[in-house]
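Asks: Provided below for reference: sequence and predicted model.
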Amino acid sequence: MAQKYPLSKKERRGLAEEIRRHSSQLASAILSANEVVIIRTRVGKRKVTIYLIDMFPALVKENDIIFPTIYLVRRISWKPFVVVDKGAAERIAKGAHVMVPGIVKVSEDFEKGEVAVVYDEEEKPIAIGLALMSKEEIERSRRGKALRNLHYDKDKICKLMATLLA
């Protein structure tokens, strides 16, 4: 059963501050929105909190990790990010983790544990990942898992958001 309630102004300011370094555009949207609502629910065995900004599914929080939805990164920029080649993109878009050999570009410096957007070579967002390596480690390494796939298009989170908003 999903629990749904609006965020207070104080909670909105805290959320905006947490997000600002990744997207100043989103931080401003959080503060200027008519309504920011959170929905606490389950996706399979996963406990998640979904943040709706003026009824738009913008963020997801799971295990104290807050990350943008695929829907959001199609509209605004989010840093950091990685770009992957076509072969990797096909697998990542189906839920695979991001492996070092598939990465063709890494944005600004980021550390292990940060959330990053994964783009294909046509600059289309395909997934949201949690960095298992820093930018420096990715650039030095030739193999290994660089990011854990947290969310991708048509995953269970997307399906849940579609039912909640229907």
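Replies: Sure thing, it's come through. Quantities reported herein were computed from a predicted structural model and do not represent experimental measurements.

Asks: hey, let's count contacts and neighbours off CA atoms from now on
Replies: Will do.

Asks: any idea how far Lys61 is from Ala89?
Replies: Distance from Ala89 to Lys61, counting by C-alpha to C-alpha, to the nearest Å: 24 Å.

Asks: who has more neighbours, those two?
Replies: More crowded of Ala89 and Lys61, by other C-alpha atoms under 10 Å: Ala89, with 24 against 16.

Asks: is it true that the more buried one lies in a strand?
Replies: No. If the criterion is DSSP: H, G, I helix; E, B strand; the rest coil, then Ala89 is helix and not within a strand.

Asks: ok, it to Val104 distance?
Replies: For Ala89, the distance to Val104 - C-alpha to C-alpha - is 11 Å.

Asks: try this one side by side with the last:
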Amino acid sequence: MGSYFLSDNYGGDPVPTAVQVIKRSLAKYGLSDHSATFIGSSKGANIAALVSQPFDRNQLILCAYSTDVEYRVRNTDYSHLAVALDRFKIPFPEALEILKSEGYRKETHWFYSIGDDLANRGQEHTTAPQLTTYACTESHSDVILGQWSTIRDLISLRIEQNEQEA
């Protein structure tokens, strides 16, 4: 059931290593962070947001993002994860603050399922200058597939904008 990328198998922070790998991969192909889109759904959305933070100009697309990871973990079948993180003294990230911060710094899109109180926690009206929200009728686990056409268009538009700037 994973750790939401809050810990590796030894209680360490996995984000710096992931960021190094992404930066090396971008450099290998001569790309900048402006060319990158970080995308994830559900737990993957929270991971994408964590890994996106060290980058300044990437596009961020979050589907079924949990705005309060600690609440979600402690109140679902993931509660064993909370016990492990507590033992390692690993805090839960402030997911809503990450969403807002990213929405102030870069192009951010949040696709959320209407009525998904466990993930949204009543934060559907969150705003930031570069944050666009999308209310979706799909269930939590179906948001990314149900909205794939819109997501693909967002990525394509970003590619076109990058090509025009080059």
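Replies: Arrived safely. Since this is a predicted model, take the numbers as computed values, not measurements.

Asks: please state their TM-score.
Replies: In this superposition the chains share a TM-score of 0.27, using TM-score structural alignment, normalised by the length of the first structure; 81 aligned residues with a C-alpha RMSD of 5.3 Å.

Asks: what's around Trp148 of the second structure, how many residues?
Replies: For Trp148 of the second structure, using other C-alpha under 10 Å, the count is 12.

Asks: list the residues that contact it.
Replies: Listed by C-alpha atoms under 8 Å, 6 or more residues apart in numbering, Trp148 of the second structure has no contact partners.

Asks: how much space between it and Gln161 of the second structure?
Replies: 20 Å.

Asks: please apply the same query to Phe111 of the second structure.
Replies: 22 Å.

Asks: higher neighbour count, those two?
Replies: Between Phe111 of the second structure and Gln161, Phe111 has the larger neighbour count (other C-alpha under 10 Å), namely 23 against 12.

Asks: and what about that one, helix, strand or coil?
Replies: Applying three-state DSSP: Phe111 of the second structure is strand.

Asks: can you give me the strands for the first structure?
Replies: For the first structure, the strands defined by DSSP state E occupy 3-6, 36-43, 46-53, 56-62, 65-68, 81-84, 98-99, 103-106, 115-119, 125-131, 145-152.

Asks: what helices or strands is the first one leaning on?
Replies: When you say that, I think you mean strand 3-6 of the first structure. strand 36-43 (3 or more C-alpha pairs under 8 Å, 6 or more residues apart in numbering; DSSP states H and E).

Asks: let me know the angle separating the strand it packs on from strand 46-53.
Replies: 160 degrees (axes from the mean of the first three to the mean of the last three C-alpha atoms, to 10 degrees).

Asks: and the angle for strand 36-43 of the first structure with strand 56-62?
Replies: Using the same axes, to 10 degrees: strand 36-43 of the first structure against strand 56-62 is 50 degrees.

Asks: flag every buried residue along strand 36-43 of the first structure.
Replies: Neighbour-count burial for strand 36-43 of the first structure, counted by 16 or more other C-alpha atoms under 10 Å, picks out 36-41.

Asks: can I get the residues you listed in CSV including distance to Phe56 of the first structure?
Replies: Formatted as CSV, those follow (distance: C-alpha to C-alpha, whole Å):
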residue, distance to Phe56 of the first structure
Val36, 9
Val37, 10
Ile38, 11
Ile39, 12
Arg40, 15
Thr41, 17
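
Asks: ok, these vs Val73 of the first structure, which is closest?
Replies: Val36 (17.8 Å; C-alpha to C-alpha).

Asks: is it true that the closest one touches Arg12?
Replies: Yes. With contact defined as C-alpha atoms under 8 Å, Val36 of the first structure reaches Arg12; the gap is 7.4 Å.

Asks: shared neighbours of those two, anything?
Replies: Ile30.

Asks: contact partners of stretch 48-65 of the first structure?
Replies: Applying C-alpha under 8 Å, 6+ apart, the set of residues contacting stretch 48-65 of the first structure is 29-30, 33-42, 46-47, 66-69, 71-72, 161, 165.

Asks: list the buried residues in that stretch.
Replies: Neighbour count says stretch 48-65 of the first structure has 48-53, 57-61 buried, by 16+ other C-alpha under 10 Å.

Asks: Provide the count of other residues in contact range of Pro16 of the second structure.
Replies: 12.

Asks: with Val69 of the second structure instead?
Replies: Neighbours of Val69 of the second structure using other C-alpha under 10 Å come to 20.
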